[in-house]
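> The sequence and its predicted three-dimensional model are supplied below.
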Amino acid sequence: MVCSQPRGSTASQDIMKNLTKGFGKMLDACKNELNLGDHIIQDFYNYWKEEYALVNRDVGCAIICMAAKHDLITDDMKLHHGNTHEFAKSHGADDEVAKQIVAMIHDCETSHASNNDDCSKTLEIAKCFRTKIHELKWAPSMEDIIEEIMTDI
């Protein structure tokens, strides 16, 4: 089997950077749609920083909005596995990495299933996912994320 992506954390960091950038393209639309303050942008800039405390419920609401715009969640607010797999692949993940990303999000979703507040639950899922990505050393560097964002402005 020939893999299209080189193995290792650098390739995976690039994939996560591409996923973050692609997913984040909807942030401004969701910020306006949900009437969220500029603080939401700061939370997303700092998302990959392990030491950054994600405590704002609005982040969860914004993630729901962005995920919905990318067709990554179902009507009952659960991860759409097929669409999420394809989203990951369209941002540079090979089949194996895309499956791993979906599995990690699903595990986080399952561990927070008892939370009935969709925005709070989504915030907890996002924090869980961030932890799993850091454990794999896949988190993109803040410098890369900021550079990508500044290039788009």
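All right, it came through fine. Here the structure is a predicted model, which is why all the values come from computation and not from measurement. Numbers count the residues shown, from 1 in each chain.
> CA atoms for contacts and neighbours, from now on please.
Noted.
> what's the distance between Phe87 and Lys132?
19 Å (CA to CA, to the nearest Å).
> Name all residues that make contact with Ile125.
Contact partners of Ile125, counting by CA atoms under 8 Å, 6 or more residues apart in numbering, are 105, 108-109, 112.
> er, Glu86 I mean
Ala98.
> same deal with Leu19?
So Leu19 contacts 87-88, 91 (CA under 8 Å, 6+ apart).
> how about a cut-off of 10 Å?
13, 87-93 (CA atoms under 10 Å, 6 or more residues apart in numbering).
> circling back to that earlier point, any chance of the contacts of Ile125 in JSON lines, with secondary structure, neighbour count and distance to Leu136 too?
Shown next, in JSON lines, are those (DSSP: H, G, I helix; E, B strand; the rest coil; neighbours: other CA atoms under 10 Å; distance: CA to CA, whole Å):
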{"residue": "Ile105", "secondary structure": "helix", "neighbour count": "20", "distance to Leu136": "14"}
{"residue": "Cys108", "secondary structure": "helix", "neighbour count": "21", "distance to Leu136": "15"}
{"residue": "Glu109", "secondary structure": "helix", "neighbour count": "21", "distance to Leu136": "18"}
{"residue": "His112", "secondary structure": "coil", "neighbour count": "17", "distance to Leu136": "21"}
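> Please compare the first structure with the one that follows:
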Amino acid sequence: MADTMKWRLFMMCVLGLALKVEKVTSSQEILKKMTMGFSKVLEQCKTEMNLSDHVMQDFYNFWREEYDLVNTEMGCAIMCMAAKFDLITDDMKLHHGKAHEFAKSHGADDDIAKQLVGLIHECEKIHMGITDDCRKVLEIAKCFRTKIHGLKWAPTLEVVLEEVMTEV
């Protein structure tokens, strides 16, 4: 009897772990798809805003935790890309409903979409005192990246670059 209970408990733990791994993998896939979605308008924003080539390097290294994002132009580029997808409001805040739908259109279920929007909202609150919009968006993006890494949802650089290269 005790052996049967131990076996059931063990199997429940294995199943729980498998489901957690599946959620992390699917979340990484969603973030990769969202990143690729943004990359489709990056060149357009770079041209429109006359941004330096350093922005491209920042974008491709965005998910690398050890990569320092310090270029304010990257914040401007993110703001431009978000505007292209109609994800920001007139007062430069995330449009929660549209961001939720954007996440869902890239494979997120309702819970993951809510969680992603919630993470960005938390980061917006933390950095609401910054008056320069490009700097504020850069700090929000860095905060979001840190939170995504904390969840182990960040796509790997290799996967993102492979996708970018197949798009070119």
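That came in fine, so what should we check first? Here the structure is a predicted model, which means the values were calculated and not measured.
> Superposed, what's their TM-score?
Remark: TM-score between the superposed chains equals 0.95 [TM-score structural alignment, normalised by the length of the first structure]; 148 aligned residues with a CA RMSD of 0.9 Å.
> picking up where we left off before, out of the contacts of Leu19 of the first structure, which are inside helices?
Among the contacts of Leu19 of the first structure, the members found in helices (DSSP state H) are 13, 87-90.
> Which among these count as buried?
Those of these that meet the buried threshold are 13, 87-89, by 16 or more other CA atoms under 10 Å.
> would you list those in CSV and tack on distance to Leu79 of the first structure?
Output for these, formatted as CSV (distance: CA to CA, whole Å):
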residue, distance to Leu79 of the first structure
Gln13, 22
Phe87, 12
Ala88, 13
Lys89, 16
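> Need the max-distance pair from these.
Spanning the widest gap among those are Gln13 and Phe87, at 16.0 Å by CA to CA.
> got a markdown table for the contacts of Leu19 of the first structure, with distance to His80 of the first structure too?
Below are the contacts of Leu19 of the first structure laid out as a markdown table (distance: CA to CA, whole Å):
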| residue | distance to His80 of the first structure |
| --- | --- |
| Gln13 | 23 |
| Phe87 | 10 |
| Ala88 | 12 |
| Lys89 | 14 |
| Ser90 | 15 |
| His91 | 17 |
| Gly92 | 19 |
| Ala93 | 17 |
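> of the residues you listed, closest to Ile145 of the first structure?
Among these, and counting by CA to CA, the member closest to Ile145 of the first structure is Gln13, at 10.6 Å.
> And that closest one, what's its match in the second structure?
Under the alignment (TM-score structural alignment), Gln13 of the first structure maps onto Gln28 of the second structure.
> contacting residues around that match?
22, 34, 148, 151-156, 159.
> do Met79 of the second structure as well
45, 73, 87-88, 92-94, 133-134, 136-138.
> most centrally placed residue in the first structure?
Thr20 (5.9 Å; CA atoms, centre = their mean).
> That one touches His91, doesn't it?
Yes. The criterion here is CA atoms under 10 Å, and Thr20 of the first structure meets it with His91 at 9.3 Å.
> anything in contact with each of these two?
Jointly contacting Thr20 of the first structure and His91 under the rule CA under 10 Å, 6+ apart are Asp14.
> hmm, back to that, with respect to Met12 of the second structure, which of the contacts of Met79 of the second structure is nearest?
Leu94 (39.1 Å).
> what does the closest one align to in the first structure?
Under the alignment defined by TM-score structural alignment, Leu94 of the second structure corresponds to Leu79 in the first structure.
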